[in-house]
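Asks: The following comprises the amino acid sequence and a computationally predicted model.
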Amino acid sequence: MDLLQLLTDPISQPIMQRVMIAVLLTGIVSGVVGAYVVTRGMAFLGDALAHTILPGVAISYIISGGNTQAVLAGGIVAGVISAIVISILGRVSQLSEDTAIGIVFAGALALGIGIISSSRAFTTDFTHLFMGNILGVSNEDLWLMIAIGAVVILGTIALYKEFLAVSFDPTLAEALHMPTNRLNIALLVLMALTVVIALQAVGIALVAGMIVIPSATARYFVKRLHHLMIVGAVIGALGGALGIYVSWYLNIAPSAAIVLMLVALFALAFLFAPNRGYVWQSLRHPQRN
């Protein structure tokens, strides 16, 4: 088998072409939003949001009879509500943000499990929910993912300066009379939408990895936030594409293959990134290692 055939075989069928587009979109959006998640130390929030959408997904699944677009819509509603509740609870109570996230996370997850356990409708779809079902993406699913992705990207670009101020200098943001509370909610909503997109690709169990790892890898190469968003998007898309090829040739779950490829890219960056990689640092400062 020559190189050209090796590259084209996995995407020769229409269904795999849809899968590749969906994975590239997921990687790009995850890389962009993940830049804020990583720089603000909000990795736990990404994982929590992935689980808080479970009640919305479960309810919409039961009502619609498993319609994918309805399930994604239910996930969006649940994610937005969770983002707003987390923001309000962290602001008006005496609790830290991590504690507020933990409470909403636990409550929503328990509610979702309760709904699922009360219905016999969930069989293999329960596995798809937690492990992803990128191979089942339809044209309608893809267009919905594109629409959600466009909202996330455009929202991130439109509010870039505001998000930058709120994330890194909230005191300055308040001094400039920026609506910091609303901006924080908006950022959480964009994160929730990103989680919904990634849900189809990697499932609830691995969503956090899809969002966090690309930007964590990008930090070994760039410092500025807008550079982190661009490089993170490239790494997310690359890891997703490589994962599809690995899944095809090794016959393993696409969700696992995608995240494993992202972890592999992170490991390469950690070891060999110029100036910041472990090997480079060891050669420059051997006494520190």
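Replies: Arrived safely, thanks for sending. Numbering: from 1, shown residues only.
Asks: Going by C-alpha atoms from here, please, whenever you check contacts or count neighbours.
Replies: OK.
Asks: Quick check: the closest residue to A121 other than its chain neighbours vs L72, distance?
Replies: Leaving aside its sequence neighbours, A121 sits nearest to I62 (C-alpha to C-alpha, 6 or more residues apart in numbering; 6.9 Å). Computed as C-alpha to C-alpha, to the nearest Å, the I62 to L72 distance reads 13 Å.
Asks: and these two? which has more neighbours close in?
Replies: L72 (24 against 18; other C-alpha atoms under 10 Å).
Asks: next, the one to line up against it:
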Amino acid sequence: MAGYLLEPLEFGFMQRGLIAAVLVAIACGILGSFVVLKGLAFIGDGLAHASFGGVALAFVLGANVYLGAFIFAMGTALGIGAISRRGRIRFDTAIGVLFSGTFAFGILVISRVEAYTVDLFGYLFGDVLSITAGDLWTIGILGALVLLVVFAFYRQLLFVAFDPTVAAASGLPAGALNYLLLGLLGVTIVTSIQAVGIVMVVALLVTPAATAYLITRRFHHMILASCAIGSLSAVLGIYLSYYAAAASGASIILVATAIFLVTLAVTGRVRKAASIPGPSH
């Protein structure tokens, strides 16, 4: 048994992949809890797909792909807010319009430069085992930034997440805090791109947090449980990808989904048993 656990750790790419996946899982666990609480899964998906336009453009121009992804993700987030505020367009409609347009732009870019297609598809579907030491530093710095900002504004963000109307009436800048949350979401998505890919990053944001939601009652417990479940999914997923010769990003998400389904079944049975009256004496 020890051999199965230690053998993959003999390789540097596995060590970097495991560290990166756990760091990404922790960042996603923190922001994912807010995403689940506020029902922001669709905007998370939208920002993830929108970032691909920035990845493609930066890659072709020889610029930093993380910077390109962040600029496009943040631009889309600000655009969604502006369109939904100033016009009669619904929030979800604005998301659909902007993310599909920016994602289509990324597809257009890679379709014109065939030599880059294979490399760019790695950002779509993820390849945590190809992470370099430089990527690891970037992921660590961005993850630490997310953690520090959430810690500094935790009470305000939590208040806005639970009841934005009351928060605004209490004098909190609800609009600014919502944009801060969107910005943190954009940073987290950019951090996660290399690990699980643009297509599946929303699953790593939502699935561990949704699992934690089933088993916890307090929000800070939900964050801790989400980070733990995401980290466990990341480690088991990478080991699965190593021994099954499968895609690492997909393996991580499948493990997280399996944990969610098992938790859902167990908690459903517990609630059902608790609702059945016991025998009378």
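Replies: Received it, and whenever you're ready, just let me know what you need. On a predicted model such as this, the values are computed, not experimentally measured, just so you know.
Asks: now stretch 145-163 of the first structure: which residue numbers in the second structure?
Replies: Aligned using TM-score structural alignment, stretch 145-163 of the first structure spans residues 139-157 in the second structure.
Asks: Next: stretch 53-60 of the first structure.
Replies: The aligned range for stretch 53-60 of the first structure is 51-58, by TM-score structural alignment.
Asks: Check the offset of the matching stretch from the chain's centre.
Replies: Centroid displacement of stretch 51-58 of the second structure relative to its chain, using C-alpha atoms, centre = their mean, to the nearest Å, is 17 Å.
Asks: With stretch 12-30 of the second structure instead?
Replies: Per C-alpha atoms, centre = their mean, the displacement of stretch 12-30 of the second structure from the mean C-alpha position of its chain is 12 Å.
Asks: cool, stretch 255-264 of the second structure as well?
Replies: Using C-alpha atoms, centre = their mean, the offset of stretch 255-264 of the second structure from its chain centre is 17 Å.
Asks: Enumerate every residue touching the residue nearest to S51 of the second structure when sequence neighbours are not counted.
Replies: Nearest residue to S51 of the second structure in three dimensions, chain neighbours excluded: A69, at 4.3 Å (C-alpha to C-alpha, 6+ apart). Going by C-alpha atoms under 8 Å, 6 or more residues apart in numbering, A69 of the second structure touches A50, S51, F52, G53, G54, V55, V190.
Asks: what's the neighbour count on L190 of the first structure?
Replies: 24.
Asks: The contacts of A69 of the second structure into CSV, with extra columns for neighbour count and secondary structure?
Replies: Supplementary listing: those in CSV, determined by neighbours: other C-alpha atoms under 10 Å; DSSP: H, G, I helix; E, B strand; the rest coil:
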residue, neighbour count, secondary structure
A50, 31, helix
S51, 31, helix
F52, 33, helix
G53, 28, helix
G54, 26, helix
V55, 28, helix
V190, 30, helix
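Asks: nearest to L37 of the second structure, of the residues you listed?
Replies: Here the nearest of those to L37 of the second structure, counting by C-alpha to C-alpha, is V190; it sits at 21.1 Å.
Asks: What residues of stretch 128-139 of the first structure count as buried?
Replies: H128, L129, F130, M131, G132, N133, I134, L135, G136, V137, S138 (16 or more other C-alpha atoms under 10 Å).
Asks: no, scratch that, I was asking about stretch 109-116 of the first structure
Replies: Residues of stretch 109-116 of the first structure classed as buried by neighbour count (16+ other C-alpha under 10 Å): L109, A110, L111, G112, I115, I116.
Asks: ok, so of the residues you listed, who is nearest I157 of the first structure?
Replies: Among these, and counting by C-alpha to C-alpha, the member closest to I157 of the first structure is L109, at 31.5 Å.
Asks: Tell me the residue in the second structure aligned with the closest one.
Replies: So L109 of the first structure corresponds to F103, using TM-score structural alignment.
Asks: now M131 of the first structure
Replies: Under TM-score structural alignment, M131 of the first structure pairs with F125 in the second structure.
Asks: correct me, but Q17 of the first structure touches I11?
Replies: Yes: applying C-alpha atoms under 8 Å, one finds Q17 of the first structure in contact with I11, separated by 5.2 Å.
Asks: Going by how many neighbours each has, rank these two and give me the top one.
Replies: Neighbours of Q17 of the first structure and I11, each counted by other C-alpha under 10 Å, are more numerous for I11; the result is 17 against 13.
Asks: quick one: which helix or strand includes the aligned partner of T76 of the second structure in the first structure?
Replies: Correspondence of T76 of the second structure to the first structure, assessed by TM-score structural alignment: S82. Taking DSSP states H and E as the criterion, S82 of the first structure maps to helix 68-92.
Asks: Helices along the stretch 101-250 of the first structure, start to end?
Replies: Using DSSP state H, counting those that start in this stretch, the helices found in the stretch 101-250 of the first structure span residues 124-131, 139-158, 160-168, 170-175, 180-218, 225-250.
Asks: What is the mean deviation of the fourth one from its aligned residues in the second structure?
Replies: Following superposition, helix 170-175 of the first structure is found to deviate from the second structure by 1.7 Å on average (mean C-alpha distance after the TM-score superposition for the first structure).
Asks: Which elements pack onto that helix?
Replies: Packing contacts for helix 170-175 of the first structure, counted by 3 or more C-alpha pairs under 8 Å, 6 or more residues apart in numbering; DSSP states H and E, involve helix 160-168, helix 180-218.
Asks: Please identify the buried residues of the longest one?
Replies: What it means is helix 180-218 of the first structure. For helix 180-218 of the first structure, by 16+ other C-alpha under 10 Å, it's 180, 183-218.
Asks: what angle sits between it and helix 225-250?
Replies: Put simply, helix 180-218 of the first structure runs at 50 degrees to helix 225-250, going by axes from the mean of the first three to the mean of the last three C-alpha atoms, to 10 degrees.
Asks: counterpart of helix 180-218 of the first structure in the second structure, which residues?
Replies: Going by TM-score structural alignment: helix 180-218 of the first structure matches residues 174-212.
Asks: So which residue is dead centre in the second structure?
Replies: Nearest to the geometric centre of the second structure sits L205, at 3.3 Å (C-alpha atoms, centre = their mean).
Asks: Assess the claim that it and F34 are in contact.
Replies: No: here L205 of the second structure lies out of contact with F34, judged by C-alpha under 8 Å, at a distance of 9.6 Å.
Asks: residues shared between the contacts of those two?
Replies: Residues touching both L205 of the second structure and F34 by C-alpha under 8 Å, 6+ apart: none at all.
Asks: Please consider this matter closed, and thank you.
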